[in-house]
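Asker: I would like to see how this sequence folds:
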Amino acid sequence: MTSSTATNFRNIEQVFKFSFSNKHTWKTNYNTRKSMENCSRHVLKHLGPKFEIRKTDQSAMDYLYDTMVEHDASNSLFNRAKTSLQTALNFGVSRKKIFTDIREPHINAQGMFHFESKPEDRVPQPVIKKHEAEQMVKVAREHFGGNLADSIAISVYSGMGYDEWTQLQACDIHWGDVPFIWVGNRPDFTVKRNTRKRKIPLVGDLTGGNLIPILKKRYEDAVGTKIPLFGDDWNNADQHRREFNKVKTWCRINPKVTPYCLRHSFCTWLIQADVALPKVQKLMGHAQITTTMNYIHVADNDLANAIGRL
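Answerer: The predicted model follows:
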């Protein structure tokens, strides 16, 4: 079907170039730009750079989906690629470079492009075992440096994500009878929309035993300043991920494990230790209990142990 959309651009390559040159987040945010560049490559590869904007409708998205699936792309990857094109087109609309007709089925009431997403199957995140976490920290410290080892430890033994532990300052560490990390308590400490500020007690052999020595050393070096305890060690998440992957390969850990899986593993360990879900939710900072429930992994031996308690 040919749309009645009018445009100053002829093809989707031009609208992508315009967005990368003028859309603020695509220009200035490193992670967003890299993600959009990757997604746009898929769109341009399968639709072709000269694909006309006036033909960019739902049937074109169906064709894009079919061709991407033929090349073993997941529904999730298609949805991200589709969203990158939809975002670029709507940026063109907002800048009055593209003029749409709301009578078209793929144009919403605000005159913006809207394409259907494909259902995504939730794939469980890999979970590492405690001895694997210990091995990764040890190998990182011996072969890749203390900064990488400390970053793995703070994530896997506290459940904090990269965007949280890189913001930690000395004032976020509270020493006392029960020392704790206060995540998100500063006005300039940014937490994600679906995450809540929280206290993480530094107790027990796993969390306290592993993190207190690391935090004390970094605290002493940064007390009285606003220097991030860990953030200055890394330029961005991609750099950290590349170094993390070296340790993962060295230790022969599941290749699908990512830095985020460290947080995921910490949450899973809490659940496997029979910590009540509301407490796990609070420790992880989940806004909804349903998010916490997504972390539950029930193995066969867990089921056997449950029956054995009767």
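Asker: Please count neighbours and contacts with C-alpha atoms only from this point.
Answerer: Fine.
Asker: Quick check: the closest residue to Arg141 other than its chain neighbours vs Ser76, distance?
Answerer: Distance criterion CA to CA, 6 or more residues apart in numbering; nearest residue to Arg141, sequence neighbours excluded, is Ala149 at 5.0 Å. In this view, Ala149 and Ser76 are 32 Å apart by CA to CA, to the nearest Å.
Asker: the more surrounded of these two?
Answerer: Ala149 (22 against 15; other CA atoms under 10 Å).
Asker: which residues does the more buried one contact?
Answerer: Ala149 makes contact with Met136, Val137, Lys138, Val139, Ala140, Arg141 under the criterion CA atoms under 8 Å, 6 or more residues apart in numbering.
Asker: rerun at 7 Å
Answerer: Val137, Ala140, Arg141 (CA atoms under 7 Å, 6 or more residues apart in numbering).
Asker: Is it in a helix, a strand, or coil?
Answerer: Three-state call for Ala149 (DSSP: H, G, I helix; E, B strand; the rest coil): helix.
Asker: Once you drop chain neighbours, what's closest to His174?
Answerer: Phe180 (5.4 Å).
Asker: residue contacts, that neighbour?
Answerer: Going by CA under 7 Å, 6+ apart, Phe180 touches Ile173, His174, Lys199, Ile200, Pro201, Leu202.
Asker: in a helix, that's where the third one is, yeah?
Answerer: The reference is to Lys199. No: read with three-state DSSP, Lys199 is strand and lies in no helix.
Asker: Which stretches in the stretch 51-200 of the chain count as helices?
Answerer: For the stretch 51-200 of the chain, the helices defined by DSSP state H, counting those that start in this stretch cover 58-70, 75-94, 130-139, 146-156, 162-165.
Asker: one more to put side by side:
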Amino acid sequence: CKETLMKTKAMTLLTLSQRAWEKFWETSKSPASHASNVKKLLATLGKGRDIRKISTEDIEKACNTWLKEGASEKTCNRRLAALSRMLKWAERRRWIERRPYIERFKETGGRRRWQTDEEEAEMVRLLEEAGHPRYAQFVVFLAETGLRRGEALGLSWDNIDLDEGWIRLWVTKGGTPRSVPMTAKVFNLLVELSAPGVAGDYYGPWVSVKPSSFTDAWNAARKKMGLAGDSGFTPHCLRHGFASRLVQIGVSIVAVKELLGHAKIETTLIYAHLAPKNLSEALGEFERSRNG
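Answerer: Below you'll find the predicted structure:
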């Protein structure tokens, strides 16, 4: 078997991912989510990487890169699961002799970190002071829409309906299109960005926002805020903040689920404990029904 492997032409990670896509994910329930994971694996490990030479150390370095970019441990685990499935299949097909050990993160169900109003305002101020006004606007946009960073970065002007005040998302992580209404702040921001002569953003509002550069600017501002050791204070906390505030003001969990684009209600239920008023009102209704 080893001799057969040695004579086999080297397969790249790109080729393996294309074959795995056709076999496992193309007709799955959430192809967009799988596509996102595979795309990130290719970008980090390299499209031309010989799959026989992918080591545990390479995978650990990739994880460190993702964490520095602001990915959660849960997101890293999804990417690792995709890589593990591809390499396990490659091992069975004898394209590799043995797949490397892949250690996944232990996920905790602890409190989701979200930004306070003061932290958000300070982040915006520091980004503007550092010469990143577009990044500051991007922070406001994420906080006011609850969009995933990747969803926001992928927006084109065709996705934005300024006449009706809606953002239309056709390709999402959950695989289901959704629409998100604009707040007045988001509407005014997009009107400003859509004005003729706004350099670098002819395709969409956030074309000039480069993920790695934005993460570096965020981390630099976070350090100035005295939050360098707060690993939970990432751009993704803006999405948690959006959801948390909605629940706290009494918006139904079902509506929050639709706005966030969660595939399962269980994902949205992590915010349910933030609605004590709703629970009190529900218990009051129960008590009144019992007392006639």
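Asker: what's the TM-score for these two chains?
Answerer: Once superposed, the chains reach a TM-score of 0.63 (TM-score structural alignment, normalised by the length of the second structure), with 240 aligned residues with a CA RMSD of 4.5 Å.
Asker: thinking again about what came up before, across to the second structure, which of the contacts of Phe180 of the first structure hold up?
Answerer: Of the contacts of Phe180 of the first structure, the ones still in contact in the second structure (both residues aligned by TM-score structural alignment, their matches' CA atoms under 7 Å) are His174, Ile200, Pro201.
Asker: mind listing the strands for the stretch 151-300 of the first structure?
Answerer: Secondary structure of the stretch 151-300 of the first structure (DSSP state E, counting those that start in this stretch): strands located at 173-174, 180-183, 198-201.
Asker: Switch those strands over to CSV; also include distance to Asp232 of the first structure.
Answerer: Listed next are the strands of the stretch 151-300 of the first structure as CSV, based on distance: least, CA to CA, whole Å:
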stretch, distance to Asp232 of the first structure
strand 173-174, 17
strand 180-183, 18
strand 198-201, 22
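Asker: Show me the one of these that comes nearest Thr25 of the first structure.
Answerer: The closest of those to Thr25 of the first structure is strand 180-183. By CA to CA, the value is 25.8 Å.
Asker: Which part of the second structure matches the closest one?
Answerer: Under TM-score structural alignment, strand 180-183 of the first structure corresponds to residues 165-168 of the second structure.
Asker: what sits against the most centrally placed residue in the second structure?
Answerer: Centroid-nearest residue in the second structure, with CA atoms, centre = their mean: Arg148, separated by 4.7 Å. Arg148 of the second structure makes contact with Arg239, according to CA under 7 Å, 6+ apart.
Asker: what do we get in the first structure for it?
Answerer: Here Arg148 of the second structure is matched to Gly161 in the first structure, going by TM-score structural alignment.
Asker: State the distance from that match to Val298 of the first structure.
Answerer: Gly161 of the first structure is 23 Å from Val298 of the first structure, where distance means CA to CA.
Asker: again, but for Gly146 of the first structure
Answerer: Distance of Gly146 of the first structure to Val298 of the first structure, computed by CA to CA: 34 Å.
Asker: if you count what's nearby, which of those two comes out ahead?
Answerer: Gly146 (15 against 11).
Asker: Can you tell me, leaving aside adjacent residues, what's nearest to the more buried one?
Answerer: Ala140 (7.1 Å).
Asker: these two touch, right, the one you found and Leu148?
Answerer: Yes: under the criterion of CA atoms under 7 Å, Ala140 of the first structure is in contact with Leu148, at a separation of 6.1 Å.
Asker: of those two, who's got more company?
Answerer: Taking neighbours as other CA under 10 Å, Ala140 of the first structure and Leu148 compare with Ala140 leading, 25 against 22.
Asker: show me the contacts for the more buried one.
Answerer: Leu148, Ala149, Val247.
Asker: From Arg193 of the first structure, how far off is the first one?
Answerer: Between Leu148 of the first structure and Arg193 of the first structure the distance is 27 Å, computed by CA to CA.
Asker: same deal with the second one?
Answerer: When distances are taken as CA to CA, Ala149 of the first structure and Arg193 of the first structure turn out to be 28 Å apart.
Asker: now swap in Gly208 of the first structure and tell me
Answerer: Noted for Gly208 of the first structure: a distance of 28 Å to Arg193 of the first structure, by CA to CA.
Asker: same check, this time on Asp66 of the first structure
Answerer: Per CA to CA, Asp66 of the first structure is found 34 Å from Arg193 of the first structure.
Asker: If you count surrounding residues, which of those two has more?
Answerer: More neighbours surround Asp66 than the other of Asp66 of the first structure and Arg193, with 14 against 8 (other CA under 10 Å).
Asker: Apart from its chain neighbours, what residue comes closest to Lys118 of the first structure?
Answerer: Distance criterion CA to CA, 6+ apart; nearest residue to Lys118 of the first structure, sequence neighbours excluded, is Asn75 at 5.9 Å.
Asker: Quick one: neighbours of the one you found, just the number.
Answerer: 17.
Asker: same check, this time on Glu142 of the first structure
Answerer: Neighbour count of Glu142 of the first structure, defined by other CA under 10 Å: 11.
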